[in-house]
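1. Fold the following, please.
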Amino acid sequence: MLLTFFVILFFIFILMLIGGILGYVFRNQVDDRMNREMISTVALYNNDTAVTEAWDSVQKNFRCCGISVNGAKGYQIYQRQNRPSFGGGTGKDKVPKSCCKDPNGNQERTCTQTPDDPLQVYQEDCYAKMKDFVKYN
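-> Sure thing, here's the model as predicted:
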């Protein structure tokens, strides 16, 4: 039994080593792929439930908003899509509620209509935050 345990542990170690080497060798491809996927899925926000939930989770957990494209700030990608509303808002919402800073736990958020205010809306790009997270973990 001890020999079986050692063999299984050895195989797990080898798999982890191979995974680390492959991750290092293909890190640029992973970076490019992540960027392309984030750009393509942000256009599906509010049209696909899984994508919407994923973006909301990323934006809340990483304290960011959208993804920068062609020099525009992250949250501006939502403004360019000319959507009438985000998440059943008033029709004037320019960014999703998951982009809002909420220091007091207040559910009445008006920041979705004023995305340029850094006190109310996360200004950071989600791609940069996720890239740093993946890089350091």
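2. C-alpha only now, for contacts and for neighbours.
-> OK.
3. where along the protein do the strands fall?
-> Counting by DSSP state E, no segments of the chain form strands.
4. ok, longest helix in it?
-> For the chain, the helix with the greatest residue count under DSSP state H is helix 2-25.
5. wait, doesn't residue 122 sit right on residue 103?
-> No. Using C-alpha atoms under 8 Å, residue 122 makes no contact with residue 103, being 12.0 Å away.
6. Looking at those two, which has the bigger crowd around it?
-> Per other C-alpha atoms under 10 Å, whichever of residue 122 and residue 103 has more neighbours is residue 122, with 25 against 8.
7. before we move on, the earlier item: name the helices or strands packed onto the longest helix of the chain?
-> Packing partners of helix 2-25 (3 or more C-alpha pairs under 8 Å, 6 or more residues apart in numbering; DSSP states H and E): none among the helices and strands.
8. Distance check, the closest residue to residue 115 other than its chain neighbours against residue 49.
-> Among residues not flanking residue 115 along the chain, residue 121 sits closest, at 5.6 Å (C-alpha to C-alpha, 6 or more residues apart in numbering). Distance, residue 121 to residue 49, by C-alpha to C-alpha, to the nearest Å: 23 Å.
9. Please generate a structure for the following sequence too, so the two can be compared:
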Amino acid sequence: MSQVSPFHQHYKKKDEHDSLRPERYEGGDDDDDDDTNPQGRWQMSKVSPFYMLYIDENVNRRRLRGGKDDDDDDDDDDDDEFYTMGHDGELDICGKFIKCCMFVANVIMFIGGVVIVILGVWTIQEKGFINALVGTNLFLGSVYILIFCGVALCGVSFSGCLASVREMKCLLLTYALAVFILLVMILIGGILAYTFRDKVHSSMEQEMYSSIKTYGEEKALSRAWDDIQEVLECCGVMSYTDWKGHIPESCCRLSSGKRVNCKVFQTSLNIWKNGCLNVTEEFIRAHAAIVAGAAVSVSSLMMIGFIFSLIAHRIVVEKEQIQEDEDEEEDN
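-> Below is the predicted model:
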């Protein structure tokens, strides 16, 4: 060793230092080539394979971050929290777009749930008297289903907004399951309402002729007849002659805000002309179509929210997997 010149020792130390640079492992250009530097090649073989892997990972990480050095890792920690599916900026934007769409869809679903509840409550309170005359509970049953689904939809959509903002994997999966169940129930309610729309005439005529005979005896049926004749401005089943001379006051027309005494003067000028069967049938068909249309519209929004929730859940899972892989790489 004493015979080695100081210049040779200097270049040997330089080769030992250069052999540890990342350019050696990337195949980059170097001033000292391996063919002319056997000392550097010998020193490179002494490097641990784990250290070589560590250098390669850091080089790739700098490439993904635009050539930043490891000294800037602390500054990039906050930026990594916003990565959605990886280090690629395009995927990050895609993930944020999915989260935004899911949030907006849930807000619209919340509004749709409120509309369904209001529509259902209005139908029961204002038009519930029809149920006593049509001979079936199918219409109001479907309305009750939609009211329940509307209330549940408000709660589920709120949790969906929270899950999309907080990126909670468990809540996203629970939300998707709840939306699917509500979707099925709302579709059932809408189908029942639409089915009832086509079965009104068959059961309604028989029930109305049967109930008109007990007018004045059963309080519920008498109240239902009075309500339907006052609200829908009709009289009898097919016409006022169905009452056979015993016309109730609810069949009388209004004049200056007061009802005309049509019990004494039974003419078409004082009594509603239209029969209640056709008028009620048209009314139920129209409202059943509205309820079914609202159910289909909200179901479409729920389907969109369901799809977005599955995509968001997959994004969160991939994000956590990437984070775990990065933690393992740092530990190694």
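10. What is the resulting TM-score of the chain superposition?
-> Counting by TM-score structural alignment, normalised by the length of structure 1, the TM-score of this superposition works out to 0.71. Behind it: 117 aligned residues with a C-alpha RMSD of 2.3 Å.
11. which of residue 121 and residue 49 of structure 1 has more neighbours?
-> For the pair residue 121 of structure 1 and residue 49, the greater number of neighbours falls to residue 121 (26 against 11), based on other C-alpha under 10 Å.
12. pretty sure that one is in contact with residue 103, am I right?
-> No. Using C-alpha under 8 Å, residue 121 of structure 1 is not in contact with residue 103, being 11.2 Å away.
13. For residue 142 of structure 2, list the residues it contacts.
-> 189-190, 192-193 (C-alpha atoms under 8 Å, 6 or more residues apart in numbering).
14. Spell out which residues sit in contact with the residue most central in space within structure 1, please.
-> Centroid-nearest residue in structure 1, with C-alpha atoms, centre = their mean: residue 58, separated by 3.8 Å. When contacts are counted by C-alpha under 8 Å, 6+ apart, residue 58 of structure 1 touches 64, 126.
15. Quickly note the distance from it to residue 29 of structure 1.
-> Residue 58 of structure 1 is 21 Å from residue 29 of structure 1, by C-alpha to C-alpha.
16. And residue 62 of structure 1, by the same measure?
-> 22 Å.
17. quick one: the helices in structure 1?
-> Secondary structure of structure 1 (DSSP H): helices at 2-25, 27-42, 49-62, 76-80, 126-136.
18. re earlier: residue in structure 2 matching the residue nearest to the centre of structure 1?
-> Alignment note: residue 58 of structure 1 maps to residue 228 in structure 2; criterion TM-score structural alignment.
19. same question, residue 44 of structure 1
-> Counting by TM-score structural alignment, the partner of residue 44 of structure 1 is residue 214.
20. Same question for residue 133 of structure 1.
-> In structure 2, the residue matched to residue 133 of structure 1 (TM-score structural alignment) is residue 283.
21. From residue 267 of structure 2, how far out is its match?
-> Taking C-alpha to C-alpha as the measure, residue 283 of structure 2 falls 26 Å from residue 267 of structure 2.
22. Looking at those two, which one has more neighbours?
-> Neighbours were counted for residue 283 of structure 2 and for residue 267 using other C-alpha under 10 Å; residue 283 has more, 16 against 13.
23. how about residue 120 of structure 1, what does it touch?
-> The contact partners of residue 120 of structure 1, by C-alpha under 8 Å, 6+ apart, come to 100-102, 111, 114.
24. Now the buried members of the residues you listed.
-> Buried members of the contacts of residue 120 of structure 1, scored by 16 or more other C-alpha atoms under 10 Å, are 100-102, 111.
25. Looking at those, which is nearest residue 37 of structure 1?
-> Comparing those against residue 37 of structure 1 with C-alpha to C-alpha places residue 100 closest, at 23.1 Å.
26. The counterpart of the closest one in structure 2 - nearest residue in space that isn't next to it in sequence?
-> Under the alignment (TM-score structural alignment), residue 100 of structure 1 pairs with residue 252 of structure 2. Distances taken as C-alpha to C-alpha, 6+ apart put residue 271 closest to residue 252 of structure 2, at 4.8 Å, once the chain neighbours are dropped.
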